[in-house]
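Enquirer: Give the three-dimensional model of this entry:
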Amino acid sequence: MFNEEDRSNNTVSNSNQKSSRFVSPRRIVAMTALLSVVFLVQPVAAQGVVCSASKLPQLIEGFFQLTTGLGLIGFVVVWQGDSLFEVFATNHEQKAKIKEHKRAALKALITLLVLGPLYTVAGSLMGLPLAECVDLAPW
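Expert: Below you'll find the model as predicted:
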C-alpha cells in the first residue's frame, strides 16, 4: 500500500532545533525583574497597609536575608565543588566548562547581592511604598 518513498516524505525531522534543559541567565533576570515588579511594587493606596502591619516589614527583611544567606552558601559550595573538579579534569575542554560554570555562579552571586540594596535605594528615590519601610540590604 505504502512504499518506502511515501514514508520518507511524510516523516518530520527537525535536526536544527536544540533542546535545552537550562534557562538562559537573561531569561532568569527578566523573569525575576518582572516578578519583583508584580509582587514587590504595590500601589500608592497600599502604602499604609505594608508599613503599618506590625511584623510584615521585619518578615520581608528576614526572608530576604535568609534567601541571600542561602544563596551565598550555595555559591561557596558550587565554587569549591568546581575547584575540586578542576583538579581532576583531564582535558582542556572540561577545564573550560568548569571555568565557565564558575563564572556563571559568580555572576549569579553578584546579581543576588546587588538587587536588594539597589531596590532599597532606587525604590526610596522613586517613592515606592515597600522601599519606604523595608530595608532589603542583606547586611
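
Enquirer: use CA for all of it now, contacts and neighbours both
Expert: Will do.

Enquirer: Helices along the protein, start to end?
Expert: 4-10, 25-40, 47-52, 56-88, 92-126, 129-133 (DSSP state H).

Enquirer: And for residue 49, the neighbour number?
Expert: Using other C-alpha atoms under 10 Å, residue 49 is surrounded by 14 other residues.

Enquirer: re earlier: need the winner for burial among the helices of the chain.
Expert: For the helices of the chain, ranked by mean neighbour count under the definition mean count of other C-alpha atoms under 10 Å, the leader is helix 129-133 at a mean of 22.

Enquirer: Show me what it packs onto, helices and strands only.
Expert: helix 47-52, helix 92-126 (3 or more C-alpha pairs under 8 Å, 6 or more residues apart in numbering; DSSP states H and E).

Enquirer: I'd like these laid out as TSV, including distance to residue 36.
Expert: Below are the helices and strands packed on helix 129-133 laid out as TSV (distance: least, C-alpha to C-alpha, whole Å):
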stretch	distance to residue 36
helix 47-52	16
helix 92-126	10
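
Enquirer: one more to line up against the first:
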Amino acid sequence: MTSATWGWSDRLSLSYTPMDETHKEFVELCAALSENNPATFIERLDQLIVHSVAHFEQENQWMAEGNFPPAGCHKQEHDSVLEIMREVRRRVEAGETDLGERLAEELPLWFEHHVDTMDNMLARFMANNAVSNSPAEVVAG
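Expert: Here you go, the predicted structure:
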C-alpha cells in the first residue's frame, strides 16, 4: 500500500492523543515503504525500525506503569513485528527484494488489526486510568 492508497484516517484514531500522534508517524513511515525506489528501501525501512523501537517501548512502558493486564501478549506482538522487520531488512540487503515488497503490503494490514484490537484496549485503559499523562492530554472519545 502506498501513501496514495493508505494513510492516516479517523478509522485509525483512538482518541488518545499521545498514541494517535505516534501512530500517525508510524503510518507515514509504513506507507513510505511502498515508494517505488529499491535504492532507498533499506533507508526507509531503517527509519521505520527506529521509530517502531521507540513507539513500542513507549507503549510497553505505559503497560508496565499501569499494570495493563494483557501486557505480555501486546509486548510479544511488538517484539514479533520488530523481529520480522529486522529479518526482512537483512534479507532485502542480501538481494531478496520481493520480501520488502511483501512487508510493505502486509504491514498496514497488521497495523490496522493491531490498532483495532490491542491498541484500542490499551488506549481505553490509559484514558480510564490516566497512566503517565495529565488529563489535558486525554481527548474524550
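
Enquirer: What does the TM-score come to for these two?
Expert: TM-score for the superposed pair, counting by TM-score structural alignment, normalised by the length of structure 1: 0.35. Supporting figures: 59 aligned residues with a C-alpha RMSD of 2.5 Å.

Enquirer: closest to residue 25 of structure 1 out of the helices and strands packed on helix 129-133 of structure 1?
Expert: Closest approach to residue 25 of structure 1 among these is made by helix 92-126 (8.5 Å; C-alpha to C-alpha).

Enquirer: Would you confirm that residue 41 of structure 2 belongs to a helix?
Expert: Yes: according to DSSP: H, G, I helix; E, B strand; the rest coil, residue 41 of structure 2 belongs to a helix.

Enquirer: right, and residue 29 of structure 2 touches residue 49 too?
Expert: No: using C-alpha atoms under 8 Å, residue 29 of structure 2 is not in contact with residue 49; the gap is 9.3 Å.

Enquirer: Now for those two: what residues contact both?
Expert: Common neighbours of residue 29 of structure 2 and residue 49 (criterion: C-alpha atoms under 8 Å, 6 or more residues apart in numbering): none identified.

Enquirer: thinking again about what came up before, quick one: closest of the helices and strands packed on helix 129-133 of structure 1 to residue 133 of structure 1.
Expert: helix 47-52 (5.7 Å).

Enquirer: just checking, what packs against that closest one?
Expert: With contacts taken as 3+ C-alpha pairs under 8 Å, 6+ apart, helix 47-52 of structure 1 sits against helix 56-88, helix 129-133.

Enquirer: outside of that helix, which residues touch it?
Expert: 56, 57, 129, 130, 132, 133.

Enquirer: any idea how far the second one is from residue 26 of structure 1?
Expert: Translated: residue 57 of structure 1. Relative to residue 26 of structure 1, residue 57 of structure 1 is positioned 30 Å away (C-alpha to C-alpha, to the nearest Å).

Enquirer: in what helix or strand does residue 113 of structure 2 lie?
Expert: Residue 113 of structure 2 belongs to helix 97-114 when assigned by DSSP states H and E.

Enquirer: Tell me the buried residues in that helix?
Expert: 100, 101, 103, 104, 105, 107, 108, 111 (16 or more other C-alpha atoms under 10 Å).

Enquirer: same question, stretch 73-85 of structure 2
Expert: Buried, per 16+ other C-alpha under 10 Å, within stretch 73-85 of structure 2: 74, 75, 78, 79, 81, 82, 85.

Enquirer: which non-adjacent residue is nearest residue 106 of structure 1?
Expert: Nearest non-adjacent residue to residue 106 of structure 1, counting by C-alpha to C-alpha, 6 or more residues apart in numbering: residue 75, 7.5 Å away.

Enquirer: Quick check: that neighbour touching residue 105?
Expert: Yes: with contacts counted by C-alpha under 8 Å, residue 75 of structure 1 reaches residue 105, the gap being 6.4 Å.

Enquirer: Now do the shared contacts for those two.
Expert: Counting by C-alpha under 8 Å, 6+ apart, residue 75 of structure 1 and residue 105 have no contacts in common.
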